[in-house]
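> Here you go, sequence then predicted model.
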Amino acid sequence: MPPDGALPDSALRAVGARGFGVYVHVPFCSSRCGYCDFNTYAPSDLPGWRTEGYADTVLAELELAARTLGTAPPVDTVFVGGGTPTLLPADDLARILAAVDKTWGLAPGAEVTTEANPETVTPESLRALRSAGYTRVSLGMQSVAPGVLRVLDRRHSPGRAAQAATEARAAGFDHVNLDLIYGTPGESPDDFAASLAAAIGAGVDHVSAYALIVEDGTRLAAKMRRGELPYPEDDVAADRYLAAEAALTAAGFDWYEVSNWATTPAGRCRHNLLYWSGGDWWGVGPGAHSHVGGVRWWNVKHPAAYAQRLAEGVSPGAGREVLSPDDQHTEDVMLRLRLATGLPLDVLDPAGRAAAERAAGDGLLEIDDGAAVLTLRGRLLADAVVRDLLT
């Protein structure tokens, strides 16, 4: 990674060809959830560290980004993720968004999302975020079952996420997402049905539902390794996914990506669609990843190292790679096939098109108007379908 973060001319010429977004990582959490392996830090992990100066550090990276990219397209989407972004004061989140606007300009109708843990927002903070220009809030609900929340080490009460979603809507957010996790050890079918009902009943326009993944190095993985908890079962996860599809479809949601449903096209997360369709974005913050014109890079992970580099006027990038045409093709197939719009068959080579025809014969794909679209059964086996199309 060059010390100044300079990008190849080929990348600079291509920036924004498929849209341009900004991701801002806020790595702080009140406590670490047992299943989480994201680059996050609880107070005990950062003795003496204060979050008050974090927004200024983010602004320093945005200044470096402006020097690196020069003229860039207006920003279509901004996504502030974590960690728990709403541990920062609403004023800091407003300053960060204003700095993004100052750096490149926000496109008309830009989507601006912040993630939030339900216990870290109030009606007042939500109104402040909406006034600052945030258009979408994504709340980590995970479940309404007390036992499931305990296994996941979640701090909020069973009903708090739905309440926070209602508060967000009252604050003027038209677009509100609730995240669910299914397949947690001890979760019953009734537990998950109750979580789906609560999410739907909250009046949100977007729901994400993900199978629990046990990541090495987490407390949850250690408990399973010691035999204190059973490992998730694939058949249970499949049953939960089918339950989510049935309940959400009946409530007026449509899937647009394997794990995401929205009530209208406007409710779809445009920032995630930018990722899935091969767009460009600058990732700000410790451990954040970026992609511009076929070049991917990632920042140093620790907040102190990140801040130190920026204080010295050096790029916080830890490393980068230039994606080969084969790399870009693999990612194109892997990501676009997950979308309800499907994968254009002309993206595939002859062997891939033959594999798509076989998958269609097996009921895993539908071939529609020159595109391969996963069936419901195909969504359950999406990774396997992708592998077949790429071999």
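Thanks, I have it. Numbering: from 1, shown residues only.
> Every contact and neighbour count from this point should use C-alpha atoms.
Noted.
> So which residues make contact with stretch 295-309?
Here stretch 295-309 makes contact (CA atoms under 8 Å, 6 or more residues apart in numbering) with 7, 11, 27, 39, 57, 283, 285-291, 315-323.
> do stretch 192-212 as well
142-145, 162-163, 165-166, 174-184, 232, 237, 240-241, 243-244, 247-248, 251, 253, 259-264, 267-268.
> repeat for stretch 216-234
Taking CA under 8 Å, 6+ apart as the rule, stretch 216-234 contacts 34-37, 152, 183-185, 212, 214-215.
> Second structure for comparison follows:
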Amino acid sequence: MPSALPDGEPVPPDGALPASALDGAGTRPLGFYLHVPYCATRCGYCDFNTYTAGELRSADGARATQEGYADLVVEEVRLARKVLGDTDREVSTVFVGGGTPTLLPAADLGRMLRAVRDEFGLAPDAEVTTEANPESVDPEYLAELRGHGFDRISFGMQSAREHVLRVLDRRHTPGRPQRCVAEARAAGFRQVNLDLIYGTPGESDDDWRASLDAALGAAPDHVSAYALIVEEGTGLARRIHRGEVAPVDDDVHADRYLIAEETLTAAGLAWYEVSNWAVDAAARCRHNELYWTGADWWGAGPGAHSHVGGVRWWNVKHPAAYAQRLDAGRSPGAGREVLTDEERRTERVLLELRLADGCPLDLLTPTGAAAAGRAVADGLLEPVPFRAGRAVLTLRGRLLADAVVRDLVD
């Protein structure tokens, strides 16, 4: 969740949505994202809306701290029930992210999940995920999470090399994420993901291969591999500006992506989104698929983003401001935008093209369709799906996904 918030029109004090956003709501999947904005320390590359204990002054109030936080999320879930009305909508996915959600007691995460279940109900096959840092859990904690109904967990591994972890300011030791996978299995988690980052300054191709091999050795169901993006204002960006570490160019990122694709595919994982691989269709992250296919989700927590029926909004960033809004009986929404049909079409192209299933060609304008034809000739889109009416990226197209998308949405 990026820390910067866009501009937008005001959100009504009660959070009410336009009637158009609720039309047909009962026929659309609904997910919940629950943001936990706390971290033990700030990683040098992180640009997310997170806070360490030292960054939250006592003057911010107890409700802004970890101890009172679960109650706030419960309040926003109850607000969501009021805003979305009485339509019978079981929740198909819940994703608790951060920050480091597992800094909170497992009982608090369970209470937040229970609020979603009590207010909306969970679908019988609901996917319930939490993110976790490897150093923030142990077997007892994982067993308690599983007892509260979490069935999927995502560990931030990032790298298997200690010198790479130091550049990223990660606190766990090499080997700990792999042990976490085994502990999660023993606790009964149905699916386990490992997050990796490539392109860290000082990382070599051999370092990256070692990280992939270490991750695969733990036999996760799912691996996410993201290129390191150095955001302005982060500690890592300042180190690069001072010349303490060298920046990494796009060619290196491309090489590392190809290594990931080759290694993960050989191990039996298939890509289903540009940065995500799974052992089979059942292991895909269904919550993220809601985002990529433009479904409905409610994001609870400071800075969290939501989307329902073509209306997108985002909450105030700071935990204290978030608490003050809810304590006053007001929506924590900071701003929103009502998407036009053209904006929704464009977003579908932007997001669905990143999927292995691709996007329907009938989403494209005549100019975009012509660009798609050229992309097939250039080896950026697969020819067989194209003839069947879909735009699907080739491996080379995945390396140039942003450029392909720009051409197709023109």
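Here it is on my side, so go on. The shown structure was predicted, so the numbers you read here are calculated from the model rather than taken from an experiment.
> sorry, back to before: buried subset of the contacts of stretch 216-234 of structure 1?
Among the contacts of stretch 216-234 of structure 1, the ones that count as buried by 16 or more other CA atoms under 10 Å are 34-36, 152, 183-185, 212, 214.
> So among the contacts of stretch 192-212 of structure 1, which ones count as buried?
142-145, 162, 165-166, 175-184, 232, 237, 240-241, 243-244, 247-248, 253, 259-263, 267-268.
> Is there a quick ChimeraX command that grabs whichever of the contacts of stretch 295-309 of structure 1 are buried?
Under the burial definition 16+ other CA under 10 Å, those of the contacts of stretch 295-309 of structure 1 that qualify are selected in ChimeraX by:
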select :11,27,39,57,283,285,286,287,288,289,290,291,315,316,317,318,320,322
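> Among the contacts of stretch 295-309 of structure 1, which lie within helices?
11, 57 (DSSP state H).
> so what corresponds to Leu350 of structure 2 in structure 1?
Mapped onto structure 1 by TM-score structural alignment, Leu350 of structure 2 lines up with Met334.
> Arg226 of structure 1: how many residues sit nearby?
Burial measure for Arg226 of structure 1: 10 neighbouring residues, criterion other CA atoms under 10 Å.
> Any chance of the buried ones among the contacts of stretch 216-234 of structure 1 in JSON lines with distance to Ser195 of structure 1 as columns?
Output for these, formatted as JSON lines (distance: CA to CA, whole Å):
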{"residue": "Gly34", "distance to Ser195 of structure 1": "20"}
{"residue": "Tyr35", "distance to Ser195 of structure 1": "19"}
{"residue": "Cys36", "distance to Ser195 of structure 1": "20"}
{"residue": "Leu152", "distance to Ser195 of structure 1": "15"}
{"residue": "Gly183", "distance to Ser195 of structure 1": "12"}
{"residue": "Thr184", "distance to Ser195 of structure 1": "13"}
{"residue": "Pro185", "distance to Ser195 of structure 1": "15"}
{"residue": "Leu212", "distance to Ser195 of structure 1": "15"}
{"residue": "Val214", "distance to Ser195 of structure 1": "21"}
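> Out of the residues you listed, which comes closest to Pro2 of structure 1?
Cys36 (31.2 Å; CA to CA).
> how far away is whatever residue of structure 2 lines up with the closest one from Arg171 of structure 2?
Under the alignment (TM-score structural alignment), Cys36 of structure 1 pairs with Cys46 in structure 2. From Cys46 of structure 2 across to Arg171 of structure 2, the span is 14 Å (CA to CA, to the nearest Å).
> does the most centrally placed residue in structure 2 belong to a helix or a strand, and which?
Computing the C-alpha centroid of structure 2 and ranking residues by CA atoms, centre = their mean puts Asn288 first, at 6.4 Å. Asn288 of structure 2 is part of helix 286-292 when elements are defined by DSSP states H and E.
> What range does that helix cover in structure 1?
Residues 270-276 of structure 1 are where helix 286-292 of structure 2 lands, counting by TM-score structural alignment.
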